[in-house]
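Colleague: my questions are about this predicted structure, shown below with the sequence.
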Amino acid sequence: MFPFTDEDLQEPVKNIVEKKISPMLARDGGAMELLAIKNAKVYIQLQGACVGCSASGSTLKYVVEKELKSAIHPDLQIINVPIGQENYLED
C-alpha cells in the first residue's frame, strides 16, 4: 500500500513542478501543468514547445519522473495527459 494519500502528495508535487521542473522546461519554450493526483498517479500535461517535441518522452522519463520519484517516493506513477484528454483521467 502506498504510504501517502493523494492529499499528502499535492503540495510536495506542486512545489517540485513549480520550482524545479517548470523553470527548466521554460528555458526551452516548454511548460508543464499538474492536472491531478489520483491513487498515487500524478497526471501532468506537457505544453508549449514540449508538445510534439521528439525529446518529450525523455523529458518525461528522465526529468519529471526522476525528480518526483527521487524527491517523494519511488512508486509514484507519472502520466502525461495529451492536450484535449484532460477530462478522461483514470480513477
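Modeller: Nice, I can see it.

Colleague: from here on, contacts and neighbour counts on C-alpha atoms
Modeller: Fine.

Colleague: helix or strand: which one has the residue nearest to the spatial centre of the chain?
Modeller: Taking C-alpha atoms, centre = their mean as the criterion, Ile44 is the residue nearest the geometric centre of the chain, at 4.0 Å. When elements are defined using DSSP states H and E, Ile44 is found to belong to strand 41-48.

Colleague: pasting the second one now:
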Amino acid sequence: MSTEELKATVEIALQEIRPYLEADGGNIKLVDVTEDTVRVELEGACLGCSVNQMTLKNGVEATIKRHAPQIKNVIEISGISF
C-alpha cells in the first residue's frame, strides 16, 4: 500500500471515530502517516480531557489498526505515544 493509500485508509478510520469525539466537543486531525506510525492532533475539548490518553489508545488507535493493521504506533503530537 502506498503512503497516499495508507493516509486515505487512516482518514477513513478517523471519520469512523470522529462523531464520538465531536459529540463531546472535540475533534482529531491527521498530521502525518509513515509506513507504521500515525501522528494525530487532538482538538477542542479533547485537549483538556482527563481521559484523552484512554481515548487515543482504546478508540483512535484500535480503529486505525482495524483499518490499517500495519500501523504500530499512534502518536498525539503533544508527545504522548501509544
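Modeller: In hand now; what should we look at? None of the values given here were measured: they were computed from a predicted structure.

Colleague: what does the superposition give as a TM-score?
Modeller: The TM-score (TM-score structural alignment, normalised by the length of structure 2) is 0.84; 79 aligned residues with a C-alpha RMSD of 1.7 Å.

Colleague: average offset of the strand holding Ile44 of structure 1 relative to structure 2?
Modeller: In this overlay with structure 2, the average offset of strand 41-48 of structure 1 from its partner residues is 0.6 Å by mean C-alpha distance after the TM-score superposition for structure 1.

Colleague: give the aligned range of that strand in structure 2.
Modeller: When strand 41-48 of structure 1 is aligned against structure 2 using TM-score structural alignment, it corresponds to residues 37-44.

Colleague: what range in structure 2 matches the lengthiest helix in structure 1?
Modeller: For structure 1, the helix with the greatest residue count under DSSP state H is helix 6-16. Equivalent residues of helix 6-16 of structure 1 are located at 3-13 in structure 2, counting by TM-score structural alignment.

Colleague: what comes up buried for the matching stretch?
Modeller: Across stretch 3-13 of structure 2, burial judged by 16 or more other C-alpha atoms under 10 Å covers Leu6, Lys7, Thr9, Val10, Glu11, Ala13.

Colleague: same question for stretch 66-74 of structure 1.
Modeller: Glu67, Leu68.

Colleague: what does Gly57 of structure 1 correspond to in structure 2?
Modeller: Gly57 of structure 1 maps onto Gln53 in structure 2, with residues paired by TM-score structural alignment.

Colleague: perfect, that will be all.
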